[in-house]
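Peer 1: got a predicted structure plus its sequence, pasted below:
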Amino acid sequence: MEAFLRHSARAAPDGIAVVAGETRLSYAELDGRSDRLAAALAAQGVRRGDRVVVLMENIAEAAVAIYAVLKASAIFCPVNPQLKGAGIAFILRDARPAAILTQARFIEPCRQASDGLAAPPVLISTQAGAPLPEGVLPFARLVGEGGEKPPEAGDDGELAMIIYTSGSTGRPKGVMMSHAAMDAASASIALYLQNSASDVVLCALPLAFTYGLYQLVASVRSGARLVLEKNFAFPHAVLEKARAEGVTGMPLVPTIAALLLSMKELEPGALPALRYLTNAAAPLPPAHVEGLRRLFPGVRLYCMYGLTECARAAYLDPAELDKRTGSVGKAIPGTEVAVVDEHGVAVPPGTVGELVVRGPHLMRGYWENPEATAAALRPDPASGQRQLHTGDLFRTDADGFLHFVGRKDDMLKVRGEKVAPREVEAALCACPGVVEAVAFGRPDPVQGTILHAAVVVSDPGLGERDLLRHCARALPDFMVPKSIEFRDDLPKTASGKITRRLLAEAGAEAGTETGE
């Protein structure tokens, strides 16, 4: 993977690779700094195959750290900076890193989480004015010192990354990705997005998550500029930065899309250089698709489907948006997908089944978890080819385009009927004035499960009765929520997904686990 950075640095050494706050790194600077940090890691005892945790916000040093670990022939483990002590401790115990690259604000949590490890990791941190604690090595000094060349590059089949799932429905799992798998995924993504060195990509998604991380990987392999923002909490400032940098590509999640659509002062064409928008992590409600197209006329909108275990699996060609409402398209280039039954046999169009994915971009498996690996990676009964069972329910239309139905463990049984919460959410979001919606089930001693919903609205005049009437017109009776609560915001994961589970459990001694 690091070879693409070297290539881009040779092709355009003065081209800007990363913009983060006031920091601007050229490709030559990103390449040189990561070289020096890789040599420093080797000097500190990091060896081929060692794990190195990268616990950083979306700052320029995070990009340097990731490529330095790759150049040291080690395995980088990106960690969500929003994790608390117990979450960090779990990953450190599981990954047993040789080193941690972090920021000053995370030093103490890292030290506490490292207690009890047989071999305490080397701790390297950026500084925030005050001197670093004893025993913590300064990131800036190691990057600036120079030194011997980093180790020789490893084989494409070796592991490049272990990235942990959110663990929202159980124990987090470390997804093992080889250099070859990350190469295949990023090549496919860059191909269908038509990325080039002239692109400027805005990323307000955490680099610790797959969707955010591949903005960096695909940009570097294309020689594009990546503009990093820590989050979308201040949308006016983010959009002003996007205009100033001439952003041509912007990845979204539904929560960011909803925020943009709620900004009444945002005029169509506000980002004149914008060429494309993408959405992944969770499907966009059709109403949001239409709203984004009105807000960004002429901009190509890619509705995509992906998961940590393969980065990306499907995308819809923007030219098909009008004909394929709600679809996430077909397999990304160089891969295959199928919708199968419980025996792994492909089902006919229109039939709901589990999506399986085949291709060179699949994970190696889950770190030191053979049982989970065996459950997720199974042979195709017909060809014997290894395929990833996603746990997500889909159907195809007559032309083979994929339509997401929901997570297997999201599905509810209400009054004897199967309900996909996403269909209820799409209906609610189609009501003018609704910004975000989530549907969930709560246990009931008589009826088993009762359907409820929560919404965020931009129209204070909307009431529960209005929304229930709207649902009654759009949905079958059994899919109309019993109640709808109004909230200022909905609980979300760091990657922007609404946490349905928390709402399902609220107000009940034992909530129904419905996933995300």
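Peer 2: Cool, got the structure. Residues are numbered from 1 along each chain as shown.

Peer 1: going by C-alpha atoms from here, please, whenever you check contacts or count neighbours.
Peer 2: Fine.

Peer 1: in three-state terms, label Val438 for me.
Peer 2: Secondary structure, DSSP: H, G, I helix; E, B strand; the rest coil: Val438 is strand.

Peer 1: separation between it and Phe478?
Peer 2: Separation of Val438 from Phe478 (Cα to Cα, to the nearest Å): 16 Å.

Peer 1: between these two, point out the one with more neighbours.
Peer 2: The residue with more neighbours, out of Val438 and Phe478, is Val438; 22 against 17, by other Cα atoms under 10 Å.

Peer 1: now do the contacts for that one.
Peer 2: Residues in contact with Val438 (Cα atoms under 8 Å, 6 or more residues apart in numbering) are 421-422, 424-425, 453-455, 498, 500.

Peer 1: hang on, Lys330 in a strand?
Peer 2: Yes: assessed with three-state DSSP, Lys330 lies in a strand.

Peer 1: Tyr276 versus that one, what's the distance?
Peer 2: Note on Lys330: its distance to Tyr276, by Cα to Cα, is 18 Å.

Peer 1: swap in Ala311?
Peer 2: With the distance defined as Cα to Cα, Ala311 ends up 19 Å from Tyr276.

Peer 1: use this one as the comparison:
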Amino acid sequence: MNTDTDTGTGLSENWATLWEAFADAQPDETAVVIGETTLTWRQLDDQAARLAAALGERGVEVGTRLAQLMYNCPEYLESAYAAFKLRATPVNVNYRYKAPEIAYICNNAGAEVLVFHGSLGERVAEAALTMSTVRVLLQVDDGAPLIAGAEWYHEVVAACEPAPRIERSGDDTLMLYTGGTTGNPKGVVWRHLDLFGGLASTAYSSAGIEVPSTVEDVGRIAAELRTRGESPVMLCAPPLMHGTALFLAIGAFVMGGTVVLLGGRSFDADELWDLVEQHRVTQISLVGDAFARPLNAALDAAEVDGALRDLSSVKRIVSTGATLSAEQKRGLMSRATNAMIFDMIGASEGGPFAVSMTMPGDEPPETAVFTAPPNVVTIDDATGMPLQRGSLTPGMLAATGAMPRGYWQDEARTAETFRFIDGVRYTVPGDYALIAEDGTVTLLGRGSVCINSGGEKIYPEEVEVAARRHPNVVDATVVGVPHERFGETVVLVCSVSAPTTADAIIATVKELIADYKAPRRVVFVDEVYRAPNGKADYRWAREQAIA
């Protein structure tokens, strides 16, 4: 693949150049829907080009980091696109973060620009006192007053003519901060060309389309697919700031698709189903039971009221990042009867590491039953080498293929996660599993939260899956807390739908896995806290357990 190509000649894997091709080939088609707001490709490209000009005037250039602290909004995509146009690097910042955490991300990334929603302005103003590199603050108007030192985003954009298009490189980057549940967030650095290999090439392959050889062909194929009615309308339930939505948008756009995002600032299952009906969504992307459970509950409530939802357009439901139980799969498939469910285990560092596919009309497999693709192995802690399938030794899941360059300014952690074994580079985020001879994967959990109780290793995910089999358990997280005799003891933090005893839940767990893995204590909470992308927050759960 070329990594430095002229705009308009050859294939550039740079996403600004590719998005410009989509804008040229289908300017008046809908690119993005965010709640009640619709953007055509012409509008998205024009706004991003004007912002690029404004940023250029403020010294943004190749490699400049631009931090984004926003809820779902057009400005989020516009600013990412503008950064791509200038060959700068967008950096996601979680809108739940407080001032010290915002400052940490911006300082760690060396961000020079911060684009933020005004309602988050007080946190930004506090963070600005300790942000050493940020010199440009662009405030998106959502009703809050302009903070000191900031400029209005809309005024900056309106004051500029669109920036001219330039030559770019597939080596340009975006940075995705991930983690924070067991330590400080880490900046995962993706090159555009690696994202093209992992997302666009996969999309073409699954559609039986040869990878285009020119930028013009990328735009032409997208427009032709849309004209034939073969493009996806992809609704992403997680917010843009977690990166999943941006990655999924990249995959949908190459197929001429439209991306639909929630407009609310907290997850609303009814809003999602409204958008599905209104825009005839063909694919829904979510993160495990944290999203599926309220979605099914909303469908249950609608049926009680006699208001059946029209889900006939949905052909595919994709879950990644957290377990999607068989129970929730059945609920979704009983309403979206034309949909297949593609459940996979992935990470910001690459993947997928395990997949499970359920076709329309089929009975879903048991919860957390996955198959390892051919490019996935487990790595033995003792030898650092791949284990044979069928080994009873737990190993870390590892995958070859498209992956990031590594972690931002962290060579040691990069070498630990992105390993060369016999000349092949693997991404090894730290999830432990067993792979049977037939490829069946048994997930054990993240090594960094592995519990050592009396010398026995206990992996939280295995216990969590077992606990959720109790009919009253809504959600659950498992952590280890200090114990005088055993070093650590297993504690289950869970929410329930009806009064339930700890003994009853522990008994359910013991029916499914070894007794020593079962929780010794159960802490009941009103709701298990998860990040907006649905992933467990083990730091929060440990605080609850200890308290």
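Peer 2: Yes, it's here. Bear in mind the structure is a predicted one, so any value in this text is a computation, not a measurement.

Peer 1: looking at Lys330 and Tyr276 of structure 1, which is more packed in?
Peer 2: More crowded of Lys330 of structure 1 and Tyr276, by other Cα under 10 Å: Lys330, with 23 against 20.

Peer 1: number of nearby residues for the aligned residue in structure 2 for Cys429 of structure 1?
Peer 2: Using TM-score structural alignment, the equivalent of Cys429 of structure 1 in structure 2 is Arg468. Counted with other Cα under 10 Å, the neighbours of Arg468 of structure 2 add up to 22.

Peer 1: which part of structure 1 matches stretch 82-95 of structure 2?
Peer 2: Stretch 82-95 of structure 2 covers residues 68-81 of structure 1 once aligned (TM-score structural alignment).

Peer 1: again, but for stretch 39-54 of structure 2
Peer 2: Using TM-score structural alignment, the residues of structure 1 aligned to stretch 39-54 of structure 2 are 25-40.

Peer 1: what's the average distance of that stretch to structure 2?
Peer 2: By mean Cα distance after the TM-score superposition for structure 1, the fitted stretch 25-40 of structure 1 averages 1.1 Å away from its aligned residues in structure 2.

Peer 1: in a strand, Lys413 of structure 1, correct?
Peer 2: Yes: assessed by three-state DSSP, Lys413 of structure 1 belongs to a strand.

Peer 1: identify the residue nearest the geometric centre of structure 1.
Peer 2: Tyr211 (3.3 Å; Cα atoms, centre = their mean).

Peer 1: what does it correspond to in structure 2?
Peer 2: That one, Tyr211 of structure 1, aligns with Thr244 by TM-score structural alignment.

Peer 1: I'd say that match and Ile250 touch.
Peer 2: No: using Cα atoms under 8 Å, Thr244 of structure 2 makes no contact with Ile250, being 10.0 Å away.

Peer 1: thinking again about what came up before, that's a helix at the residue nearest to the centre of structure 1, yeah?
Peer 2: Yes: under three-state DSSP, Tyr211 of structure 1 sits within a helix.

Peer 1: follow-up on the earlier one: which parts of the match of stretch 39-54 of structure 2 are buried?
Peer 2: 25-40 (16 or more other Cα atoms under 10 Å).

Peer 1: do stretch 484-504 of structure 1 as well
Peer 2: 484, 486, 490, 494-504.

Peer 1: quick check: the gap between Ala86 of structure 1 and Leu92 of structure 1.
Peer 2: Ala86 of structure 1 is 10 Å from Leu92 of structure 1, by Cα to Cα.

Peer 1: actually Ala398 of structure 1, not the one I typed
Peer 2: Ala398 of structure 1 sits 47 Å away from Leu92 of structure 1, going by Cα to Cα.

Peer 1: neighbour count winner among the two?
Peer 2: Leu92 (25 against 10).
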